[in-house]
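J.: No sequence on hand, only this structure:
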């Protein structure tokens, strides 16, 4: 597995001495049933990764692989302050709540186990996605140095990361971007040959 050390951009960033995968396909995460999902399963597929509030589920095309990571509104904060509560107890979902989520979404998208965001214990998937999205923004910007020290925290529920068939993060969308506004991006990626 290709891993590398990264630096931290803010006090809420999880990358204090964190090891981040160098490839999307090196990542692993548990699904809502506790089964380990190896992201190599998503090779040559378009993926949309989103942090969701379990009360707000989204509908998407079944041709698109959506990996949904439940997280708490308290971890996704505009203040960028370290949480003052026990995250582990909040993220432990009662089994009934997990069953309700699974009933609603069926096979539309894959729901992962609840994870940490913007904390010292941030899940490696989001550490990777945030780093790659920041690299993408630097490439697009005329003056990449303006991003030095930029906070890359996920500051809203429903932050969405779009990954192409090559495992590259090609876009990051905020809460206000509705699924239908991403259709052009998604259709273009789905049309590309694997």
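T.: The structure has been received and is ready for your questions. Every value quoted in this text rests on a predicted model; they were computed, and no experiment measured them.
J.: contacts and neighbour counts: CA atoms only from here.
T.: Fine.
J.: Next, residue 48: secondary structure please.
T.: Residue 48 falls in the strand class when you classify it by DSSP: H, G, I helix; E, B strand; the rest coil.
J.: Surely it touches residue 66?
T.: Yes - with contacts counted by Cα atoms under 8 Å, residue 48 reaches residue 66, the gap being 4.7 Å.
J.: more crowded one of those two?
T.: residue 66 (24 against 21; other Cα atoms under 10 Å).
J.: For the more buried one, pull up the helix or strand it's in.
T.: Assigned by DSSP states H and E, residue 66 belongs to strand 65-70.
J.: by contact count, what packs against that strand?
T.: strand 47-52, strand 110-111 (3 or more Cα pairs under 8 Å, 6 or more residues apart in numbering; DSSP states H and E).
J.: Second structure for comparison follows:
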């Protein structure tokens, strides 16, 4: 199984396959609207705008597993768009850990170990995927988007 075999749903419920991004670099982020790291949306948007024409996309996945998300995907997306100017794709509210974790997060966590092993420790854990669909880096909540810009450049080179 590859990352391109996984289906996801946008904030409005539209389902699509990650095959859409085959050949591109991806940054997959579990987000939350009421988290102390929520201002990272600004840095994520800056990276998206800077590198999207070079084949890079940021994918936001709201999660309420840490009790810091608003009720619906639409509300979460509206909040980050209005407050932080986010234009990258935002998705449905999902689970990132446990038996009900979304298949995408099962995939990215099983292909990268974090401080708690496979589990996502907190909101704004970020997974960098290269153009071949391989998870090449994992960044924690405290890692600001600007701190791994060089890693994104390597993926896009």
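T.: Everything's here; your move. Fair warning: this is a prediction, and the values are worked out from it, not measured in the lab.
J.: returning to what we had before: quick one: the strand holding residue 66 of structure 1 aligns where in structure 2?
T.: Using TM-score structural alignment, strand 65-70 of structure 1 lines up with residues 57-62 of structure 2.
J.: Check the mean deviation of that stretch from structure 1.
T.: By mean Cα distance after the TM-score superposition for structure 1, the fitted stretch 57-62 of structure 2 averages 0.5 Å away from its aligned residues in structure 1.
J.: Tell me how far that stretch lies from the chain's centre.
T.: On the basis of Cα atoms, centre = their mean, to the nearest Å, stretch 57-62 of structure 2 sits 4 Å off its chain's mean C-alpha point.
J.: can you list the residues that contact that stretch?
T.: If you take Cα atoms under 8 Å, 6 or more residues apart in numbering as the criterion, stretch 57-62 of structure 2 is touched by 21, 24-33, 44-45, 48, 51, 69, 73, 76, 88-94.
J.: According to the alignment, which residue of structure 1 corresponds to residue 147 of structure 2?
T.: Aligning on TM-score structural alignment places residue 147 of structure 2 opposite residue 181 in structure 1.
J.: And its match, how far from residue 173 of structure 1?
T.: Counting by Cα to Cα, to the nearest Å, the gap from residue 181 of structure 1 to residue 173 of structure 1 is 10 Å.
J.: So those two - more neighbours on which side?
T.: It is residue 173, of residue 181 of structure 1 and residue 173, that has more neighbours when counted by other Cα under 10 Å, with 16 against 11.
J.: and the nearest residue to the more buried one once chain neighbours are set aside, how many neighbours does it have?
T.: Setting aside the residues directly before and after it, residue 173 of structure 1 is nearest to residue 160 in space (Cα to Cα, 6 or more residues apart in numbering), at 5.0 Å. As a burial measure, residue 160 of structure 1 scores 25 neighbours (other Cα under 10 Å).
J.: Next secondary structure after the strand holding residue 66 of structure 1?
T.: helix 87-91.
J.: any chance you could map the strands in structure 2?
T.: 7-9, 15-17, 25-31, 56-62, 126-129, 135-139 (DSSP state E).
J.: Distance to residue 156 of structure 2 for the ones you listed - can I get that in CSV?
T.: Formatted as CSV, the strands of structure 2 follow (distance: least, Cα to Cα, whole Å):
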stretch, distance to residue 156 of structure 2
strand 7-9, 23
strand 15-17, 21
strand 25-31, 6
strand 56-62, 7
strand 126-129, 10
strand 135-139, 12
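J.: what's the closest of those strands to residue 110 of structure 2?
T.: strand 135-139 (9.5 Å; Cα to Cα).
J.: Tell me what angle that closest one forms with strand 25-31.
T.: 40 degrees (axes from the mean of the first three to the mean of the last three Cα atoms, to 10 degrees).
J.: gap between strand 135-139 of structure 2 and the chain center?
T.: The answer for strand 135-139 of structure 2 is 11 Å, by Cα atoms, centre = their mean.
J.: list the helices and strands it packs on?
T.: On a contact count with 3+ Cα pairs under 8 Å, 6+ apart, strand 135-139 of structure 2 meets strand 126-129.
J.: matching residues in structure 1 for the strand it packs on?
T.: Going by TM-score structural alignment, strand 126-129 of structure 2 sits over residues 160-163 in structure 1.
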